[in-house]
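Asker: Compute the structure for the input listed below.
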Amino acid sequence: MSGGAVGVESPTRQAISAAQRLVVKVGSSSLTTAEGGLDHERLDALVGILAKKVASGSQVVLVSSGAIAAGIAPLGLRGRPKDLATQQAAASVGQQTLAHAYADSFVRHHLTVGQVLLTANDVVRRSHYRNARRTLNRLLALGAIPVVNENDTVATAEIRFGDNDRLAALVSHLVGAEAMVLLSDVDALYDGDPRQEGSAVVSEVTSPSDMAGVSVASSGTSGLGTGGMASKVEAARVACSAGIPVLLTSAAQAVRALGPADVGTAFAATGAHLSARRFWLAHAAGARGRLHLDEGAVAAVVKRRRSLLAAGVTGVEGAFEGGDVVELAGPSGTVVARGVVAYDAGELPELIGRSSHELPPEQRREVVHADDLVAMR
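Answerer: I've put the predicted structure just below:
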């Protein structure tokens, strides 16, 4: 089936079309040949579309995959490398190729690009998060096009985003984007394998119920990227939960995606725009441990947005220090919130389950303060 133009214009699509600041993510398969070389014709076509969007008055941040894929052919590799060292070598060659290609292409439209390479540490650590946000906002203010990619040359398994779809969602919040557009090799979200007869396009996702029965793949079809439909749907969920609507379609539909937004699958914003700190807590920060809560504490934290006290904690997992981010789980084990813990893991066992009046004055502070909490449901 085909994810062609949508007949009815929804409020979500109107918001995406009217966005004055948006993040566009393009996948490896949309920029490279099957052999792994950079496809300059397709890159130039995308740049032309983005330049037209900028000329209309919008600010655009481009999150671009393709560095590792672009390095495959120059290094004489037969396909995407599986070992980390060769991936990093391919990225070091391909990133340079990709950056030069974008700079040369955008300059023909009298636009300047700024390359921004990020690792997960740049959003997991709050100081780095703020620095990345300042850099991106300043580039936009100066009229430049930030071209963002994961710094694959130095990223290791422990500090990777995993795919650029998640990176795009985090960047969307970093810059206060009004919309996010995900461009890949699939024209929309389908309710089954799009290669199978009978699979239908899911045109709009306005709530989790719209995803009921939808099966998504966890890897791309080209073999050149790390993402898949599952990562795109998860990235859309993250962005939408922070008040940012998302359009998912193919790079071949980019003209309409960045115009009337009447193609592909539109994901409606499902939550209010979170503060930078709460978004960081919910989606960017890496949890160093877990606290188990009783039902009363879950109600206080999730429903009443109260601080977590020692009396409501029933168990401690992990080796964390005061100031680290931890997950808060209810009696069933489901994570219900995340927050910045005020104690080291070794200090908590003697405090948990005890009321404040039972503790010495120096240990009566909150385990996690309400200002450092974000509910996850």
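Asker: From here on, just use CA atoms for contacts and neighbour counts.
Answerer: Fine.
Asker: any chance you could map the helices in the stretch 201-350 of the chain?
Answerer: Ranges of helices within the stretch 201-350 of the chain are 229-241, 254-257, 276-279, 295-298, based on DSSP state H, counting those that start in this stretch.
Asker: Show the contacting residues for the nearest residue to Arg21 once chain neighbours are set aside.
Answerer: Spatial nearest neighbour of Arg21, chain neighbours left out: Gln59 (4.6 Å); criterion: CA to CA, 6 or more residues apart in numbering. Applying CA atoms under 8 Å, 6 or more residues apart in numbering, one finds that Gln59 lies in contact with Gln20, Arg21, Leu22, Lys53, Leu140, Ile145.
Asker: Same question for Val47.
Answerer: Taking CA under 8 Å, 6+ apart as the criterion, Val47 is in contact with Tyr102, Ser105, Phe106.
Asker: Just name the closest of those to Gly330, please.
Answerer: Distance to Gly330 across these (CA to CA) is lowest for Tyr102, with 48.0 Å.
Asker: if I've got this straight, that closest one is in a helix?
Answerer: Yes - under DSSP: H, G, I helix; E, B strand; the rest coil, Tyr102 sits within a helix.
Asker: To compare with the earlier structure, here is another sequence to fold:
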Amino acid sequence: MPDTRTRIAAAKRIVVKVGSSSLTTASGGLDPSLLDGLVDALAARRAAGSQVVLVSSGAIASGLAPLGLGRRPRDLATQQASASVGQLVLGHAYVSSFARYQLRVGQVLLTSDDVVRRAHYRNAQRTLSRLLALGVVPVVNENDTVATEEIRFGDNDRLAALVAYLVGADALVLLSDVDGLYDGDPRLGGARRIDEVAGEADVEHVRADEPATEVGTGGMASKLASARLSSTAGVPVLIAAAADAARALDTADVGTAFAASPRRLTPRRFWLAYAANPKGRLRLDDGAVAAVVGRRRSLLAAGITAVDGDFEAGDVVELTDSRATTVARGMVAYDAVELPAIIGRKTHDLAPEHRREVVHADDLVPLRQPSD
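Answerer: The predicted structure is shown next:
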């Protein structure tokens, strides 16, 4: 079995994400030399025979200078206006830069609705697959011009992880201004870089809570979360510095490598676990957690201790343990208003119409092991 870095170096279809701070100047304007350096590395990977999808931040940041804004705006309307101007600036820069290698690019703008709603999910999947089949380099970004707080991905790291699964990528590379994952804040000194992550035990002690930059929304915490998401779903991940993009996309011998789970989730189970927006929460007792997570059984009413949220049958809900830690997600078979009357009761004590699973095992995805 090839090691993680070998798999990333050999990936035939790869998703690469770059952050705003890796494309802009200190004042927030787009830096053509940084963008060209990234494109050089992507073009080399294409020349080596790989298909490449680029998830690029930078639309809002690219609009700051043309609009005379000194910093990233805080209000949503100005962010959207800046993105509207900046998308054209950024898109033109990519078209011109990739043209140096006779490569065509296509812009794909997504909101979380395009991933959360399964019909939209399939449409986005078809579009990206067709662009790749036509030899185009898709440049994906969150549609900041129309996205509201309710439908935002939150940062492009999570978007990149979802896109990697969406297109069936063999690897995900997250590029930023930090050269890997550290066990503390590297700016404070004394932090150690973690070169290899084989499993959750390797990062349980990591505190990756440094703030986002002036021009971006993501930080190392979002990259760690996205790396966990992708690796759990079966896609190996590399976190590296944008300045090392050439090596990251060639030998992959830089940064922090996250090994992939040996089994890739099916599209339906991936959607349940990571793409769908949960509408509520069901709190489980210890026995139910052990049954649902440890033995992959259906969730019955007897194991539920509390219900939170306003959901309907068919919605996705989170299942939590007694410490309120999410241990699974699933598609619930009852409306929220129906459950309080039946939770905690044995199946044989319920009316016949309620003697069914609250969440069937086929509609349930465990996310972690039960709490000790």
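Asker: What's the ChimeraX syntax to select whichever of the contacts of Gln59 of structure 1 are buried?
Answerer: Buried members of the contacts of Gln59 of structure 1 can be picked out in ChimeraX with the line below, counting by 16 or more other CA atoms under 10 Å:
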select :20,21,22,53,140,145
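Asker: could you dump the contacts of Gln59 of structure 1 to a markdown table with secondary structure and distance to Asp83 of structure 1?
Answerer: Supplementary listing: the contacts of Gln59 of structure 1 in a markdown table, determined by DSSP: H, G, I helix; E, B strand; the rest coil; distance: CA to CA, whole Å:
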| residue | secondary structure | distance to Asp83 of structure 1 |
| --- | --- | --- |
| Gln20 | coil | 40 |
| Arg21 | strand | 37 |
| Leu22 | strand | 34 |
| Lys53 | helix | 38 |
| Leu140 | helix | 36 |
| Ile145 | strand | 32 |
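Asker: Strands of the stretch 1-150 of structure 1, start to end?
Answerer: For the stretch 1-150 of structure 1, strands defined by DSSP state E, counting those that start in this stretch occupy the ranges 21-26, 59-64, 113-118, 145-150.
Asker: Pipe those into JSON lines and attach distance to Val302 of structure 1 per row.
Answerer: Converted to JSON lines, these look like this (distance: least, CA to CA, whole Å):
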{"stretch": "strand 21-26", "distance to Val302 of structure 1": "31"}
{"stretch": "strand 59-64", "distance to Val302 of structure 1": "34"}
{"stretch": "strand 113-118", "distance to Val302 of structure 1": "32"}
{"stretch": "strand 145-150", "distance to Val302 of structure 1": "33"}
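Asker: Among those strands, which comes closest to Ser307 of structure 1?
Answerer: strand 113-118 (33.0 Å).
Asker: The counterpart of Gly48 of structure 1 in structure 2: neighbouring residues, count only.
Answerer: Alignment note: Gly48 of structure 1 maps to Asp40 in structure 2; criterion TM-score structural alignment. Counted with other CA atoms under 10 Å, the burial measure for Asp40 of structure 2 works out to 18 neighbours.
Asker: who touches Asp40 of structure 2 in this structure?
Answerer: For Asp40 of structure 2, the residues meeting the contact criterion (CA under 8 Å, 6+ apart) are Ala246.
Asker: ok, back up a step: quick check: which of the strands of the stretch 1-150 of structure 1 is nearest to Gly264 of structure 1?
Answerer: Taking CA to CA, strand 21-26 is the member of those nearest to Gly264 of structure 1, at 14.3 Å.
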